[in-house]
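Student: Sequence plus predicted model, see below.
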Amino acid sequence: MTAVPEPARVPAQLPARPPDGLPARTHVPDAEPADAEPFDLLGIGIGPFNLSLAALADPLPGLTAAFYDQRPGFHWHPGLLIDGATLQVPFLADLVTLADPASRWTFLNYLKSRERLFPFYFAERFHVHRAEYDAYCRWVAESLPSTRFGQQADSVRWNPGRAAFEVDHTHLDAHGEAEALGRTYARHLVLGIGTEPYVPEPLRPLAEAPAVPVVHSGRYTDERERLLAAEHITVIGSGQSGAEVFLDLLRARPAGRERITWLARTPAFAPMEYSKLGLEHFTPDYTRYFHALPEAVRDGLVPRQWQLHKGIDTETITAIHDELYRRTLDGGWPDAVLTPGVAVRTAGRLGTREVELHLEHVEQGTRSRLVTGAVVLATGYRERPLDRLLAPLAPYLRRDTAGRPSVDALHRLELDPAVTGRIYVQNAERHTHGVGAPDLGLAAWRSAVILNDLTGLLTGEEHYPLPARTAFTTFGLGGHPAAPGTGPGAAEQGLTRTGAPRRG
């Protein structure tokens, strides 16, 4: 029940800042004056997760917050907004509803503001179009006073004299060019810098060259016409994006001359686990259970749970089979090859019009080669490393045995006590919180956990009451786990409480 992870928010290489002695820093329009009071919270990155946090923070009295993103405006995976593609989570998994259904920023209120509530009601849709979700998020992002686009965060330091984080950032114009430099202070941070497309090592040189189209699925709609012009197309990847790309290409090719190959490493083009009890892996209860497991156990669990978040929804599988079957009605078979269990060993170019893929079948142990005119890499996304942005804080970061940042139950990086500010992370904690980390269905709950922890620290009160139990399944022995802050000794644990809501 996972959604497509957030796109990348920071550049692969951050620009160097001018050393002392060069022209003085030009402050960004709307930048904070040097003597301004630090924000209580500064968010870096404005994808769905930090946008959820910004929306839930909006009504909190006395909390000062700002959210920066380097892009000129909000767009959610524009390259994957294929006609008819829907979210894999219900519309209730919007930015705020599962924490505050009375919020002004719900999806239903968005529909009402567009005079589309009755059409949505009669459509009887539980899963909305991706394009509609993108438009909803853009409505929220453009309406909130705390969101600031065109602001690229470059580096983060701890300033003990101000007891605040010092964030250097660059103001970008509409074309992404640097206009000015700025510096902002914040007592606490939340990082939602998103993910970046993953390109397997054998295919990276091909993806970086301009000749034959070898493109990640995140740019599919931008490159669609160029891909369709190829005599033969290969799609690599068995998840939802790979299935949607394959189906869209199949529908666009003439019967009998499809010339499409679909390859995947997984042992099958498998349906996503969508049973009701299976979906309880995307509840706060399972997140708490997973976080409490030993590191080695967590690391072993995530790859085995691939069908929870890397499978294909049954509607898309059915549509693919129906399309293939329809093409057999006049006799013959479609010229389409679907082969799971295949790894790409090496790849190279043949002239200027073709790519040669060297393949190995994992179970058979056999090898083959495939010549194709275009490749779509539906190979997913990886969490963008935090190290570039947090390099000045490296000595203060606690890490696990694999060198990854340690993240506590409340989504806070574990820092040296010398740093009294808190750094929260969103969608950078799959290794500590499990497969639900990138899932849109947990966005509002995680945002509420973060805000409750923050307001509990600042005011001693919390704004969003959270349920103590969210699943029928009891994960592990010893009774059903209580939500953080609901059991004995919660105050000593420093965990969030589920007290009465504080309303402004």
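Tutor: Perfect, thanks for sending it.
Student: When you work out contacts or count neighbours from here on, use the C-alpha atoms and nothing else.
Tutor: Will do.
Student: Spit out the contact partners of residue 42.
Tutor: 65-68, 186-190 (C-alpha atoms under 8 Å, 6 or more residues apart in numbering).
Student: To what extent is residue 187 buried, counted in neighbours?
Tutor: Residue 187: 21 surrounding residues under other C-alpha atoms under 10 Å.
Student: could you point out which element follows the strand or helix carrying it?
Tutor: According to DSSP states H and E, residue 187 maps onto strand 178-191. Under the assignment DSSP H and E, the closest C-terminal helix or strand after strand 178-191 is strand 195-197.
Student: Give me the residues contacting the next helix-or-strand element following that next one.
Tutor: Going down the chain from strand 195-197, the next helix or strand is helix 204-207, by DSSP H and E. Residues outside helix 204-207 that contact it (C-alpha under 8 Å, 6+ apart) are 199, 212-216, 347-349.
Student: Comparison target, given below:
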Amino acid sequence: MSQVLPGDAPLVHDLIGIGFGPSNVAMAIALSEHNARVGRQEAVTAHFFEQQPKFGWHRGMLIDDATMQVSYLKDLVSLRNPASEYSFLCYLQSKGRLIDFVNAKNLFPLRVEFHDYFEWAAAKVDDMVSYGHEVIAVEPVVRDGVVEYLDVTARSGSEVVVHRARNLVISTGLRPVMPEGVDRTDRVWHNSELLKKVDGLEGTNPSRFVVVGAGQSAAENVAYLHRRFPEAEVCAVFSRYGYSPADDSSFANRIFDPAAVDEYFTAPDDIKQKLMDYHGNTNYSVVDIDLIDDLYRQAYQERVLGTERLRFINVSRVTGVEETQDNVRATVKSLITGEETTLDADVVVYATGYSQADPVGLLGEVGDRCHRDDQGRIRVERDYRVATHPELRCGIYLQGGTEHTHGITSSLLSNTAIRVGEILQSIIDRDLKAAPATAQPLADGIGTAR
């Protein structure tokens, strides 16, 4: 329900961020650096809400030997501010590993290490975030028919807090996707929960895993389970003939350049689709060639030795899973012959990707003031601001859910540092810090009055 502006109002933030994954951590860092430059009077005040109890990014896939698929230079800050104290190199220096990392001659850190970098960076700006707080409502605050502010309600246990904002930055991440009709259980997993679920198998002796999917995560799951359970058979099921390699060549990687966002945004819709079709193999349903080769070599070696534990069931799909008393039965159908076979397994792992939640799903009636295109997608301006009705003066910015307007980097790390700088500059340029007709108490970055 719309709220008319009361006399006794909450503190006002220039920006409230929903979610505190890597994108909004980068946003908080950009704010911190800006505020340090301009001083308190011109500072942009902000607060973030994160429903997790602490920072975490794909924890279920922090396999010990998995590496990033993006250069360490595409960290939270370096492409925006190469001199930043929040860079991956500064992190390495603080950990005493900078020289060792240089000697390793590797652009792609371990995923575990990059996650630790994210945690290190998030800790430096944790005065701007409330962990363990789930945003449950966003309501418009109206004066003279105009939405001046947005009230953000967050819940932590039995506690409910309300913060008021001139701008929102929504970065709620991706949601695991399971095939229609398939639910996650103790024996049917999504790869996003792999490590946690595997720990639950401690003390058991699984004999077979089935992994469904043909992308990087699927291949990593196959390799990890094969290594972790040396007595178990691991069956990879996918509809392709084999894993397809990711195109990480120099020219193809230009699709991740900041300039490519400008070009994609202004391109006609048919060209946008062609670009996605041309370059989807840089990111979607593809696997690092080194991992492909390792898996093939392992499978061939086992065949030579007569110890086959690694099976690839290609041009096929899993049409159903049924749990029995002792295991889970997967029905696998050949796409060529139509023949069906069953695999009795201890676990079926679906590495079937993620989807972007509706970015305005939290906005309630505020979402009714957001414009959509003829396909029902949210209209987003070049500065990542949602196009809204004129009476909504607040800015609503998206980090994610903008692939249809901004291209393939929408939910990737590649352009994060640049994107948060553009969002911050947009907020400043729109001059939403101008004092309203009835002055409201302002909040600093940690929610105290000034």
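Tutor: Perfect, thanks for sending it. Not measured: the values here are computed from a predicted model.
Student: Got a TM-score for the pair?
Tutor: Between these two chains, after superposing, the TM-score reads 0.86 (TM-score structural alignment, normalised by the length of structure 2); 414 aligned residues with a C-alpha RMSD of 2.4 Å.
Student: Pick the one among the contacts of helix 204-207 of structure 1 closest to residue 454 of structure 1.
Tutor: residue 199 (37.1 Å; C-alpha to C-alpha).
Student: contacting residues around whatever residue of structure 2 lines up with the closest one?
Tutor: Alignment note (TM-score structural alignment): residue 199 of structure 1 maps to residue 178 of structure 2. Going by C-alpha under 8 Å, 6+ apart, residue 178 of structure 2 touches 184, 190, 350, 352-353.
Student: Adding secondary structure, neighbour count and distance to residue 72 of structure 2, write the residues you listed out as CSV.
Tutor: Converted to CSV, the contacts of residue 178 of structure 2 look like this (DSSP: H, G, I helix; E, B strand; the rest coil; neighbours: other C-alpha atoms under 10 Å; distance: C-alpha to C-alpha, whole Å):
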residue, secondary structure, neighbour count, distance to residue 72 of structure 2
184, coil, 12, 34
190, strand, 23, 27
350, strand, 27, 29
352, coil, 21, 26
353, coil, 22, 24
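Student: Tell me where the stretch 401-504 of structure 1 has strands.
Tutor: For the stretch 401-504 of structure 1, the strands defined by DSSP state E, counting those that start in this stretch cover 423-425.
Student: before we move on, the earlier item: now for the strand holding residue 187 of structure 1, which elements pack on it?
Tutor: strand 39-44, strand 164-172, strand 423-425 (3 or more C-alpha pairs under 8 Å, 6 or more residues apart in numbering; DSSP states H and E).
Student: got those strands as TSV, with distance to residue 148 of structure 1 columns?
Tutor: Formatted as TSV, those follow (distance: least, C-alpha to C-alpha, whole Å):
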stretch	distance to residue 148 of structure 1
strand 39-44	10
strand 164-172	10
strand 423-425	19
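Student: Neighbours of residue 91 of structure 2, how many?
Tutor: 19.
Student: swap that for residue 159 of structure 2, sorry
Tutor: 8.
Student: what does residue 299 of structure 2 give?
Tutor: 17.
Student: Secondary structure of it: a helix, I assume?
Tutor: Yes: according to DSSP: H, G, I helix; E, B strand; the rest coil, residue 299 of structure 2 belongs to a helix.
Student: residues in contact with it?
Tutor: By C-alpha under 8 Å, 6+ apart, the neighbours of residue 299 of structure 2 are 308-311.
Student: ditto for residue 382 of structure 1
Tutor: Applying C-alpha under 8 Å, 6+ apart, the residues contacting residue 382 of structure 1 are 195-198.
Student: and if you look at residue 422 of structure 2?
Tutor: residue 383.
Student: mind checking how far the counterpart of it in structure 1 is from residue 169 of structure 1?
Tutor: Using TM-score structural alignment, the equivalent of residue 422 of structure 2 in structure 1 is residue 449. Residue 449 of structure 1 sits 27 Å away from residue 169 of structure 1, going by C-alpha to C-alpha, to the nearest Å.
Student: likewise residue 73 of structure 1?
Tutor: Residue 73 of structure 1 is 17 Å from residue 169 of structure 1, by C-alpha to C-alpha.
Student: How about residue 437 of structure 1?
Tutor: From residue 437 of structure 1 over to residue 169 of structure 1 (counting by C-alpha to C-alpha), the distance is 27 Å.
Student: Would you mind telling me which of the two has more residues around it?
Tutor: A side-by-side neighbour count of residue 437 of structure 1 and residue 169, using other C-alpha under 10 Å, places residue 169 first with 25 against 22.
Student: Just give the nearest non-adjacent residue to that one, would you?
Tutor: Of all residues not flanking residue 169 of structure 1 in the chain, residue 153 sits nearest, at 4.2 Å (C-alpha to C-alpha, 6 or more residues apart in numbering).
Student: Three-state assignment for that neighbour, please.
Tutor: Residue 153 of structure 1 ends up strand, using three-state DSSP.
Student: Residue in structure 2 paired with it?
Tutor: Using TM-score structural alignment, residue 153 of structure 1 lines up with residue 135 in structure 2.
Student: Translate residue 375 of structure 1 into the numbering of structure 2.
Tutor: Checking TM-score structural alignment: residue 375 of structure 1 goes with residue 348.
Student: Could you do residue 186 of structure 1 as well?
Tutor: Match for residue 186 of structure 1 (TM-score structural alignment): residue 165.
Student: For its match, give its distance to residue 38 of structure 2.
Tutor: 21 Å.
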